[in-house]
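1. here's a sequence, model it:
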Amino acid sequence: MKEAMEPGESSHCEISPGMTKYWIPECQSDRKPAVGMVFTSLQHGIDFYNEYASLCGFDPRLHSQRKHKSGLILFKYVVCNRQGFKPDKVVQNEGTIPTVDDLFQNANLENTLDPCMDNSDIDDNVSLCVEDSDLTSPAPSNQCTLDDESNKRRRVSTRNGCKACVVFKYCGYGRYSVFKFEERHCHRMLEEMHKQFLKVNRNLDFGHKKFIINCAKANIGPMKSYKLFKESVGGYSNIGATAVDFKNFKRDLRAYIEGVDAQMLIDKLFRKVEVCSSFFFDYDVDENDQLTKIFWADPICRRNYSYFGDVVSFDATFRTNRYNLVFVPFTGVDNHKKCVTFAAGLLSKEDVESYVWLVSRFIDAMGSVPMCVITDQDPAMRIAIQKVIPNVKHRYCMWHIMNKLTTKVGPVLSKDVDFLTRINSVVWSNYLEPSVFEEKWKSVMTDYDLLEHQWFVDLFNLRKFWIPSYFRDLFMAGLLRTTSRSESENNFFGIKRMSLCWQTGLIQFPQPRIP
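-> Below is the predicted model:
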């Protein structure tokens, strides 16, 4: 008995004498397997059945197989993804799917093997190999089970005893033929609009993977990558994968590089040196061979320094990636007052030893010493600069200092407009002589009872490092504020976004460029 097809269905329903419903897919005859059909290889036969399943709206799954003692596959069983039942269910249905053993006993194997094989050994030297490996993922379900013993999530089973299958039989000289084909299913086929979610229709090819990797370099997650890819191909149905596939690939990629991404980064930098001899980099490891320091400068950076390297700013503002490394960019200003990059480094510690190593590598790469270096008030930086380049003029970033003013003076003075106006006019003026500055500074401290304030006392003792009156004769190139320049570099490298993503690895760090 046949039932009418519902709109959107690609199969028709038949009812057996035992009142069991079966759904038979509708497709062109030349796209459907048939008993006796011969393929040049087993894989070609499996691919043909996969295309048939994709067209009809179900997922196939590799099942059992029969092998010769030499490893040659004699029979291969490919079933519907819903074949069989969960182990705790009892199968009660019309008939059963014949096993590979049954097929082997009923099959005529004479003249089906290569002439060079000993056919007399087939009956006694065969082995049964069950592969129940999915070509597909189970269809979505609103149920989920949890393994109580291992406390791990188990894949939801959607098996319902479907008997649809195809059996390929070896017929000599590498060829396989369709030995058995059962096209009846005990479930409906998916509608056309849902076929895109079948595993057989989902495949992350090289283009997908390359797109996800490129997005990861820009710190774009898998969900945003999925939406961007959808826009580029014109719709979700054209993607060829799901958002879960994108997430899984990103997860697998992260697991693959975890623990070895430092070596991958070093190897990549060595390859850059082979391609371009002007590329400079160096690194250091600890006693456990763990990467602790790395420095690089590409040819454009080194050329920028040769033109605009009189004044250099470097600032360790952000810790980034899962290893909590400090990003230290070396920044300058060009003739258009725009930021230029001289070099960059990553440090595991902000101590004197690390900064001595970093500054030494910078001088080695550039071949000359700058006139002035601007940093924040980090004492480790000051000691390192005095050790490596003692004759350079070292200045502190005024923004770092003045940004702390309102928190140091308390809530009353921080809102006193007259106090803020007077202190800013003294500190930021480029035209005051040092003696005049000291006089005006003491006047402000006296008027607001700040002479004994330890923070202001320390600032006054360090006045030659940050007050413009003491280096009026030095060309600063607009670099009185290291933070604003470093912020620009951090945005250029994507460090702000990366600092929010603890999963970012070293190999995903923005790579140095080579012209």
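2. rest of the way, CA atoms for contacts and neighbours
-> Will do.
3. which residue is nearest the middle of this structure?
-> Taking Cα atoms, centre = their mean, the centroid of the chain lies closest to residue 216, which sits 4.4 Å from it.
4. tell me the secondary structure at that one.
-> When the structure is reduced to helix, strand and coil (DSSP: H, G, I helix; E, B strand; the rest coil), residue 216 reads as helix.
5. distance of it from residue 249?
-> Plainly put, residue 216 is 11 Å away from residue 249 if you go by Cα to Cα, to the nearest Å.
6. go on, residue 353?
-> In this structure, residue 353 lies at 40 Å from residue 249, with Cα to Cα as the measure.
7. same question for residue 493.
-> Using Cα to Cα, one gets 24 Å for the distance from residue 493 to residue 249.
8. how about stretch 369-384: buried residues?
-> Residues of stretch 369-384 classed as buried under the neighbour-count rule (16 or more other Cα atoms under 10 Å) are 369-377, 381-384.
9. name the residues that touch it?
-> With Cα atoms under 8 Å, 6 or more residues apart in numbering as the contact definition, stretch 369-384 has outside contacts at 309-315, 350-353, 355-356, 359, 363, 389, 392-397, 400, 476, 479-480, 482.
10. isn't residue 177 right next to residue 168, touching?
-> Yes: with contact defined as Cα atoms under 8 Å, residue 177 counts as touching residue 168 (5.5 Å).
11. neighbour-wise, which of the two wins?
-> More neighbours surround residue 168 than the other of residue 177 and residue 168, with 27 against 23 (other Cα atoms under 10 Å).
12. the more buried one contacts residue 79, correct?
-> No: in this structure residue 168 lies outside contact range of residue 79 using Cα under 8 Å: 11.3 Å.
13. what about the strands in the stretch 301-450 of the chain?
-> 311-314, 318-320, 325-333, 339-347, 372-375, 393-396 (DSSP state E, counting those that start in this stretch).
14. which one of the ones you listed lies nearest to residue 292?
-> With Cα to Cα, the closest approach to residue 292 among these belongs to strand 339-347: 5.9 Å.
15. could you give the separation of stretch 217-224 from the chain centroid?
-> 7 Å (Cα atoms, centre = their mean, to the nearest Å).
16. more crowded one of residue 353 and residue 249?
-> Neighbours per residue, other Cα under 10 Å: of residue 353 and residue 249, the larger number sits with residue 249, 17 against 13.
17. compare with the first, here's sequence two:
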Amino acid sequence: MVSRVKKNKGDAVRYKRSTKRVGCKVKLILKIDKKKGTYFVFKFIDGRSHCLITPTSRHYIRGNRKMTILHKNFISKNARINVGPVKSFRLLEENVGIYENVGAIMQDFKNFHRDFKNYIKGDDGKMLIENFIKKRDIFLGFYFDYALDEDNHISHLFWAEAISRKNYALLGEMVTFNYHHRSYITFGVGLLAKEDTESFEWLFRTFSYCMGDCKVGPELNKDEFFMKELNSFVWNVEQEESEFEEKWESIMIKYNLLEDKWFCNFFSIRDQWIPTYFRDITLGGILRTTSRSESINNLFNNFSNPHDAC
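-> Take a look at the predicted model:
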């Protein structure tokens, strides 16, 4: 049993170990030779009345424990998918059958994991970017971008696979967190250190640049008045269908978009995405695409740690 001992506030914490009396008569006394500055055995009495260690506890002895390359690789690879040392130890224990066959104890796994994190501390962001650069050189369709903060740490990061960019070209006319044939389509991945306006603006600009997204022309795409006027009635669930169609035609005429293929296509399928056309559906008013993304968010959370920083 180990107890914490701390006499006064501010004192260092000392650990007091309780001993178990078994009647053993062994005695070893060491003294220091002040002239040589070394210790020597002053007295030794061999009166041992019990075994030094039981057979079931031999694997705890430091000489019988060794962190092999197998252990180290297993811990480091699991760390990539956010599996800690405790879970790694238990997984390996299940694989080898019994606790004694692991070859190390759980504390050895924790110590290596701690030392491993300290070893790459300060360079993990650099390693990530170097890995992305290599991936971009090998896979031509792979895209990534990042930004650094004032401390030279990664504050914004975005990447997209070639298949994700292809999927967006085919299905990305309107991006929502939704199902496609009852499966998710991931267009890209973004990591932000802060959830502020500047960070999200960077993310959306980067996403748009990556996908070559300019459906209505660069000038109109940046027109705040056009976007505000369009959004004011597109997402208005209180209006009637006839009101929506009148406002749509009005803005198409105003901005000379009557012949625009992209807008014409979206108007032809308005009953599939305009909220006012879902008013007769039971509970249709409370359905939101963001609520359907919780499961995929949970999936990503299993492989990421909010406390890790680059």
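18. related to what we said a few turns ago, which neighbours do residue 177 and residue 168 of the first structure share?
-> Among the neighbours of residue 177 of the first structure, those also in contact with residue 168 (Cα under 8 Å, 6+ apart) are residue 45.
19. thinking again about what came up before, can you check which of the strands of the stretch 301-450 of the first structure gets nearest to residue 294 of the first structure?
-> Using Cα to Cα as the criterion, the shortest distance between residue 294 of the first structure and the strands of the stretch 301-450 of the first structure is 5.3 Å, found for strand 339-347.
20. what's that closest one aligned against in the second structure?
-> Matched against the second structure by TM-score structural alignment, strand 339-347 of the first structure falls on residues 184-192.
21. pull the residues that contact that stretch.
-> Stretch 184-192 of the second structure is contacted from outside by 155-161, 164-165, 167-168, 178-179, 199, 203, 207, using Cα under 8 Å, 6+ apart.
22. out of the residues you listed, which are buried?
-> The neighbour-count criterion (16+ other Cα under 10 Å) marks 155-161, 164-165, 168, 178, 199, 203, 207 among the contacts of stretch 184-192 of the second structure as buried.
23. export the residues you listed to CSV and tack on distance to residue 44 of the second structure?
-> Formatted as CSV, the entries for these read as follows, by distance: Cα to Cα, whole Å:
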residue, distance to residue 44 of the second structure
155, 63
156, 66
157, 65
158, 68
159, 68
160, 70
161, 70
164, 74
165, 77
168, 80
178, 77
199, 70
203, 72
207, 75
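24. of all pairs in those, which one is the farthest apart?
-> Longest distance between any two of these is 27.6 Å, between 155 and 178; criterion Cα to Cα.
25. the residue nearest to residue 334 of the first structure when sequence neighbours are not counted: neighbour count?
-> What sits nearest to residue 334 of the first structure in space, not counting adjacent residues and going by Cα to Cα, 6 or more residues apart in numbering, is residue 308, at 5.8 Å. By the measure other Cα under 10 Å, the count of residues near residue 308 of the first structure is 19.
26. correct me, but residue 308 of the first structure touches residue 333?
-> Yes: using Cα under 8 Å, residue 308 of the first structure makes contact with residue 333 at a distance of 6.6 Å.
27. can you select the buried ones from the contacts of stretch 369-384 of the first structure in PyMOL?
-> Selection of buried members from those for PyMOL, criterion 16+ other Cα under 10 Å:
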select buried, resi 309+310+311+312+313+314+315+352+355+356+359+389+393+394+395+396+397+476+479+480+482
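28. among the contacts of stretch 369-384 of the first structure, which are in helices?
-> Of those, the ones assigned to helices by DSSP state H are 352-353, 355-356, 359, 363, 400, 482.
29. map residue 87 of the second structure across to the first structure for me.
-> Matched by TM-score structural alignment, residue 87 of the second structure corresponds to residue 224 in the first structure.
30. err, residue 133 of the second structure, not the other one
-> Aligned against the first structure by TM-score structural alignment, residue 133 of the second structure finds its counterpart in residue 270.
31. from residue 354 of the first structure, how far off is its match?
-> Counting by Cα to Cα, the separation of residue 270 of the first structure from residue 354 of the first structure is 22 Å.
32. let me see the ranges of the helices in the second structure.
-> In the second structure, the segments counted as helices under DSSP H are 69-80, 85-96, 106-120, 124-138, 162-171, 197-211, 218-221, 224-234, 241-254, 261-268, 294-301.
33. okay if I get those helices as CSV plus distance to residue 26 of the second structure?
-> Formatted as CSV, the entries for those read as follows, by distance: least, Cα to Cα, whole Å:
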stretch, distance to residue 26 of the second structure
helix 69-80, 38
helix 85-96, 37
helix 106-120, 30
helix 124-138, 52
helix 162-171, 71
helix 197-211, 68
helix 218-221, 87
helix 224-234, 86
helix 241-254, 95
helix 261-268, 90
helix 294-301, 56
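34. pull the most distant pair out of the ones in helices among the contacts of stretch 369-384 of the first structure.
-> Maximum pairwise distance among these (Cα to Cα): 25.4 Å, between 363 and 400.
35. now for residue 360 of the first structure: what does it line up with in the second structure?
-> Using TM-score structural alignment, the equivalent of residue 360 of the first structure in the second structure is residue 205.
36. distance of that match relative to residue 214 of the second structure?
-> If you go by Cα to Cα, the gap between residue 205 of the second structure and residue 214 of the second structure works out to 11 Å.
37. now stretch 235-249 of the first structure, how far from the centre of its chain.
-> Per Cα atoms, centre = their mean, the centroid offset for stretch 235-249 of the first structure relative to its chain is 15 Å.
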